[in-house]
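Enquirer: No letters, just coordinates:
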């Protein structure tokens, strides 16, 4: 196969998706977002298996990657709707932390250009509660950063579905031609 084949493009997309998922996983760990941590971890494993399938001409791994990527697209649409407060969802809920903690997106307090200001009372400054800090004047609000992460994942995933389908079908046709040659 040539360098610009569907298989090479799928390998490239899996690598980009893997880098993006690991970056997203790190920021979800910082924000104690337990549901995304678990789903990102599973996603990383499946992308590695899909990458292995594309490299080793294993159509079953590519098909598994294809099916998982469809679920991954659904997850990213759900997270986008959550941060946009669509469909009865609320970004202020504890859905992503599984109700285990009151933590939220790491970007809420640490976004680009965000300044944290403590409450003015000296008695409150000795407290260790992170809720006593207000964040003002961010260049980009945290929910838009999270939606941007989802958008990047959606774009890569949609391309991955297209190329995984193409690669899986080409592997299947190559397997059929090999069976025909071996039987005759």
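Expert: All right, it came through fine. This is a predicted model, so every value here is computed, not measured.
Enquirer: alpha carbons only for contacts and neighbour counts from here, please
Expert: OK.
Enquirer: Now the most centrally placed residue in the chain: which helix or strand?
Expert: Centroid-nearest residue in the chain, with Cα atoms, centre = their mean: residue 21, separated by 4.9 Å. According to DSSP states H and E, residue 21 maps onto helix 6-30.
Enquirer: try this one next to it:
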């Protein structure tokens, strides 16, 4: 097999997915988004498994990776629907934090061009030490940043799925041709 094959392309796609997942994991940790943190962690493990399977010529690992990419696309479609508030979902709900905290996406306060203003809540019983945060002037709303992240994840997962299927078919054809000789 030459280096410009489906195998090399799948290795590149897995590496790209790992980088994108790690970047996303960092920002989900900063926003205390526990459901995406768990999903990203599982995604990272499966992508490493797919990468290992591709490098070591293990089609079963690549099949697991291919199945996972379909699940990963579904998860990212859910995230897009969540942030665009499709079907009764609300981006202001605590669904992604498992109702543990009132945190939102890190991008909601730290997006490009956003100016964060804090107003002290002193004098209100039980809220001393807390502050009200308002965010103004964002060049791009945080929900669109999250949608772009998920859209990119969907794109590379779909391409990864296609290449994973191709690589599995090539590996099994090579095994079959070796068995029939």
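Expert: Cool, got the structure. Remember, it's a predicted structure, so these values are computed and weren't measured experimentally.
Enquirer: what's the TM-score here?
Expert: Here the superposed chains carry a TM-score of 0.94, computed using TM-score structural alignment, normalised by the length of the second structure; 179 aligned residues with a Cα RMSD of 1.6 Å.
Enquirer: that older thread, can you point out the buried residues in the helix or strand that the helix holding residue 21 of the first structure is followed by?
Expert: The C-terminal neighbour of helix 6-30 of the first structure among helices and strands, as given by DSSP H and E, is helix 34-56. Using 16 or more other Cα atoms under 10 Å as the test for burial, helix 34-56 of the first structure gives 34, 36-37, 40, 43-44, 46-54.
Enquirer: Contact partners for whatever residue of the second structure lines up with residue 101 of the first structure?
Expert: The equivalent of residue 101 of the first structure in the second structure is residue 101 (alignment by TM-score structural alignment). Each residue near residue 101 of the second structure by Cα atoms under 8 Å, 6 or more residues apart in numbering is listed here: residue 94.
Enquirer: Can you check my assumption that residue 101 of the second structure lies in a strand?
Expert: No: counting by DSSP: H, G, I helix; E, B strand; the rest coil, residue 101 of the second structure is not found in a strand; it is coil.
Enquirer: need the longest helix for the second structure.
Expert: Longest helix in the second structure by number of residues (criterion: DSSP state H): helix 142-179.
Enquirer: so residue 116 of the first structure, which of the three states?
Expert: Per three-state DSSP, residue 116 of the first structure ends up strand.
Enquirer: ok, now which ones touch it?
Expert: 109, 133, 134, 135, 136.
Enquirer: What residue in the second structure is paired with the second one?
Expert: In other words, residue 133 of the first structure. Counting by TM-score structural alignment, residue 133 of the first structure corresponds to residue 133 in the second structure.
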